[in-house]
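Chemist: Show me how the following folds:
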Amino acid sequence: MSGATADVLDRLFEVVTSRRNADPNISHSARLLSRGTAKVAQKFGEEAVECLIEAVMGNSSKLIGESADVLYHLIVLWVDAGVNPGEVWSELQRREGTSGIAEKAARPGPIANRSGG
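Modeler: Presented below is the predicted three-dimensional model:
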């Protein structure tokens, strides 16, 4: 392990945020953001599917690369939506120690969705 930590996600968020108004011809992040929410979301979805494919194929090395792509595009989506990573980290912390089944059942929505049906 290289000693890398999840702090890189906060730094990446700052970079993407700083590129929001940059020239789309020189910044990939600016180019993505300039295309609007639908395209940002579409790109995130494409990367997520590629990540899933590598997981199903059992290709760990490619899964690592695709996972990095997913995280980058998720951060671009957050910047587009005005979501700060700290808000997501707080939500994860709030859920910490709670059963996933119990957490999902506590979400508002139709009873059918909460029961898995």
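Chemist: rest of the way, CA atoms for contacts and neighbours
Modeler: Fine.
Chemist: ok, Asn84 touching Leu74?
Modeler: No. Counting by C-alpha atoms under 8 Å, Leu74 is not a contact partner of Asn84; they are 11.4 Å apart.
Chemist: who has more neighbours, those two?
Modeler: Under the neighbour definition other C-alpha atoms under 10 Å, Asn84 and Leu74 were set side by side, and Leu74 has more, 20 against 15.
Chemist: Compute the number of surrounding residues for the residue lying closest to Ala22 once chain neighbours are set aside.
Modeler: Counting by C-alpha to C-alpha, 6 or more residues apart in numbering, Ala30 is the residue found nearest to Ala22 once chain neighbours are left out, at 5.6 Å. When neighbours are counted by other C-alpha under 10 Å, Ala30 registers 20.
Chemist: Let's compare: structure for the following, please.
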Amino acid sequence: MLDTLYHEALNRKRNPKEGSYTNYLYGKGLDKILKKVGEEATEVVIAAKNADKEEIANETADLLYHLAVLLVETGVSLEKIEDILQARQGKVSKTSDRREISDY
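Modeler: I've put the predicted structure just below:
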């Protein structure tokens, strides 16, 4: 599904369509696309806090769409992201809890 979404965004960039929201975003440029990604990410967080599964699904779909537009606009391929994720797979995280502060 992500592949389809990405390639549809790429196709719209290469073959603009009058009245297309995707082309509207491309026409407004990176700052507008970034603003939309930020808005949609925030809406996913709010949906999750509301524990509304339908809202989470809808807002996540919006976020994924806007991320696809962002990737196309910046020239980052899904293959690049897949390579990075595969390189990370199976690695042990270096995160740890902070030690407690006992002196004030």
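Chemist: what's near enough to touch the residue nearest to Ala22 of the first structure?
Modeler: The contact partners of Ala30 of the first structure, taken as C-alpha atoms under 8 Å, 6 or more residues apart in numbering, are Val16, Arg19, Arg20, Asn21, Ala22, Asp23, Pro24.
Chemist: Aligned against the first structure, show me the partner of Asp52 of the second structure.
Modeler: Here Asp52 of the second structure is matched to Asn59 in the first structure, going by TM-score structural alignment.
Chemist: gap between that match and Ser67 of the first structure?
Modeler: 12 Å (C-alpha to C-alpha, to the nearest Å).
Chemist: Mind telling me what the residue nearest to Ala22 of the first structure corresponds to in the second structure?
Modeler: Under the pairing rule here (TM-score structural alignment), the equivalent of Ala30 of the first structure within the second structure is Asn23.
Chemist: tell me which element the closest residue to Cys51 of the first structure other than its chain neighbours falls in.
Modeler: Excluding the flanking residues, the one nearest Cys51 of the first structure by C-alpha to C-alpha, 6+ apart is Glu66, at 4.9 Å. Secondary structure assignment for Glu66 of the first structure, by DSSP states H and E: helix 60-81.
Chemist: which residues are contacting that helix?
Modeler: Contacts of helix 60-81 of the first structure from elsewhere in the structure, counted by C-alpha under 8 Å, 6+ apart, are 9, 12-13, 16-17, 29, 32-33, 36-37, 40-41, 43-44, 47-48, 50-52, 54-55, 84-85.
Chemist: Now, of these, which are buried?
Modeler: Buried members of the contacts of helix 60-81 of the first structure, counted by 16 or more other C-alpha atoms under 10 Å: 13, 16-17, 29, 32-33, 40-41, 43-44, 47-48, 50-51, 54-55, 85.
Chemist: Can you tell me which of these end up in helices?
Modeler: With helices taken from DSSP state H, the overlap with these comprises 13, 16-17, 29, 32-33, 40-41, 43-44, 47-48, 50-51, 54-55, 85.
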